[in-house]
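In: have a look at this fold, sequence not included:
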């Protein structure tokens, strides 16, 4: 969730009958010699390692976790297999702040295009049933909601963080695989679709990115800071990853 120090490289190796492929991200600023392995919600594998660590040592560390990686990649692919592509028709399931709503498309020839929430429904009014128009209206609605929710939660999360003297510049950008990232200059980019997740998951992502304002890496110091301000973040991240395929589609 942060800007990498070097261009990532692809590597792979055999594990039984399968091939495990991972992206190696070299980090000159990573002072901890430990190799960190991450399996993303879509099954991609990222490995963070210091720039001084020999490739052979990195490969040995990754191969040692082959079984763990294989299990998590398989679980991610299984979750994705059950997620159907969205058709933008009435009755489809939508999420907002972790709660499930139903899409209701209202077609009225004189209607102005707009989306709004009413009871258990997220309603989209359109002059004719056009998938692109419905999707655009929903994206605009989620963006507006995301701006409001993120602004509120940033104030809450930033309060106890002594290294945050003022809120960082923030922009929204729809992303297929990331919830957010933090540039070396301290600008945070967030995925509006994160507003589909529960508030506690939103808080975790915001805290994660603000910790990168202090530690521009995934070092032990970074995780210690994250642990100190949100001791149960691993459980929250696991739950978010389990629903990522639904929230990101």
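Out: Yep, that arrived. As the structure is a computational prediction, the values presented were derived from the model and not from experiment.
In: C-alpha from now on. contacts and neighbour counts both.
Out: Will do.
In: what about residue 200, how many residues nearby?
Out: Neighbour count for residue 200, taken as other CA atoms under 10 Å: 16.
In: chain neighbours aside, what residue packs nearest to it?
Out: residue 236 (7.3 Å; CA to CA, 6 or more residues apart in numbering).
In: what do you get for residue 115?
Out: Here the residue nearest residue 115, using CA to CA, 6+ apart, is residue 124, at 4.3 Å.
In: for residue 208, same thing?
Out: Nearest one to residue 208, counting by CA to CA, 6+ apart, is residue 226 at 6.8 Å.
In: got another, please set it beside the one above:
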């Protein structure tokens, strides 16, 4: 259950999300500055607000980072000439009439739609078709690069797939399965490589210990640059 609430005396509101599966309280400040507070179902409001108050300085730092450091992003309209990122480079959308398809050129992304597509449904259709294409391209690129980088590490996953995560870029399971956020295909290739290396190293160290980060650095010495880029620009990687 999701409920919008305002925290008095702190100047921000938050989304209260109760779940019977949760055992602890958690706060997520998203790239668009939405604040989600995840709590067990029966947690009293007074306890929740005391918890948020104790984290208010941290929350305000995150909000400041979003407003002052992260680049501003316009809401997508899915119209002619609008730029869409692919491997870190913008491609301007070119909508044509024809059999439904997506093709990428050097500086454009051509989308063809049947002439019978009505204007009232066009925006939603353009979004669906582009997202499907992004997912397909992400699966191809991420599987290929994971296979290549796994050879460097000497450790391969049991499966590689893509998912529509909202608050993570990848995940590594104890049985060796690795999944990536399809939105990564919008990031520069070297940033994608960092996420792949990050998850591959979890096949050896399923934690974030010093040994884990030493392993990441041995494969990708400049990983910190990619990590900062992703933290700063994550809000640009979406439709």
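Out: Received the coordinates, thanks. On a predicted model such as this, the values are computed, not experimentally measured, just so you know.
In: rewinding a little: and the residue nearest to residue 115 of the first structure, what's its match in the second structure?
Out: When the second structure is aligned by TM-score structural alignment, residue 124 of the first structure is paired with residue 111.
In: doesn't that match belong to a strand?
Out: Yes: counting by DSSP: H, G, I helix; E, B strand; the rest coil, residue 111 of the second structure is part of a strand.
In: ok, it - contacts?
Out: 93, 94, 95, 96, 100, 101, 102, 103, 126 (CA atoms under 8 Å, 6 or more residues apart in numbering).
In: tell me the gap between whatever helix or strand residue 3 of the second structure lives in and the middle of its chain.
Out: In the assignment (DSSP states H and E), residue 3 of the second structure maps to strand 2-7. Counting by CA atoms, centre = their mean, to the nearest Å, strand 2-7 of the second structure is centred 24 Å from the centre of its parent chain.
In: need the next SSE after that strand, C-terminal direction.
Out: strand 12-19.
In: taking strand 2-7 as reference, get the angle to that next one.
Out: Put simply, strand 12-19 of the second structure runs at 140 degrees to strand 2-7, going by axes from the mean of the first three to the mean of the last three CA atoms, to 10 degrees.
In: in strand 12-19 of the second structure, what's buried?
Out: Buried residues in strand 12-19 of the second structure, defined by neighbour count with 16 or more other CA atoms under 10 Å: 12, 14, 15, 16, 17, 18.
In: elements contacting that strand?
Out: Helices and strands touching strand 12-19 of the second structure, by 3 or more CA pairs under 8 Å, 6 or more residues apart in numbering; DSSP states H and E, are strand 2-7, strand 35-40.
In: who's in contact with the nearest residue to residue 128 of the first structure once chain neighbours are set aside?
Out: Nearest non-adjacent residue to residue 128 of the first structure, counting by CA to CA, 6+ apart: residue 107, 5.5 Å away. Taking CA under 8 Å, 6+ apart, we find residue 107 of the first structure in contact with 125, 126, 127, 128, 129.
In: any idea where the helices of the second structure begin and end?
Out: Using DSSP state H, the helices found in the second structure span residues 45-54, 56-68, 119-153, 189-201, 210-219, 223-233.
In: deepest-packed of these, please.
Out: For the helices of the second structure, the largest average neighbour count (mean count of other CA atoms under 10 Å) is found in helix 189-201, namely a mean of 22.
In: which residues in the first structure does it match up with?
Out: Under the criterion TM-score structural alignment, helix 189-201 of the second structure matches residues 199-211.
In: against residue 157 of the second structure, how distant is the counterpart of residue 139 of the first structure in the second structure?
Out: With TM-score structural alignment as the criterion, residue 139 of the first structure lines up with residue 131 in the second structure. Distance of residue 131 of the second structure to residue 157 of the second structure, given as CA to CA, to the nearest Å: 26 Å.
In: just give me the residue right at the centre of the first structure.
Out: Nearest to the mean C-alpha position of the first structure, by CA atoms, centre = their mean, lies residue 179 at 2.5 Å.
In: residue in the second structure matching it?
Out: In the second structure, residue 179 of the first structure lands on residue 169 (TM-score structural alignment).
In: and that match, what is it in contact with?
Out: By CA under 8 Å, 6+ apart, the neighbours of residue 169 of the second structure are 180, 181, 184, 195.
In: top of the residues you listed by neighbour count?
Out: Result: residue 184 is most packed of these (other CA under 10 Å), 28 neighbours.
In: surely it meets residue 192?
Out: Yes: shown here, residue 184 of the second structure and residue 192 form a contact pair, counting by CA atoms under 8 Å, at 6.3 Å.
In: on that earlier part again, any buried residues in the strand holding residue 3 of the second structure, and which?
Out: For strand 2-7 of the second structure, it's none, nothing buried (16+ other CA under 10 Å).
In: same deal with stretch 102-111 of the first structure?
Out: Result for stretch 102-111 of the first structure [16+ other CA under 10 Å]: buried residues 102, 103, 104, 105, 106.
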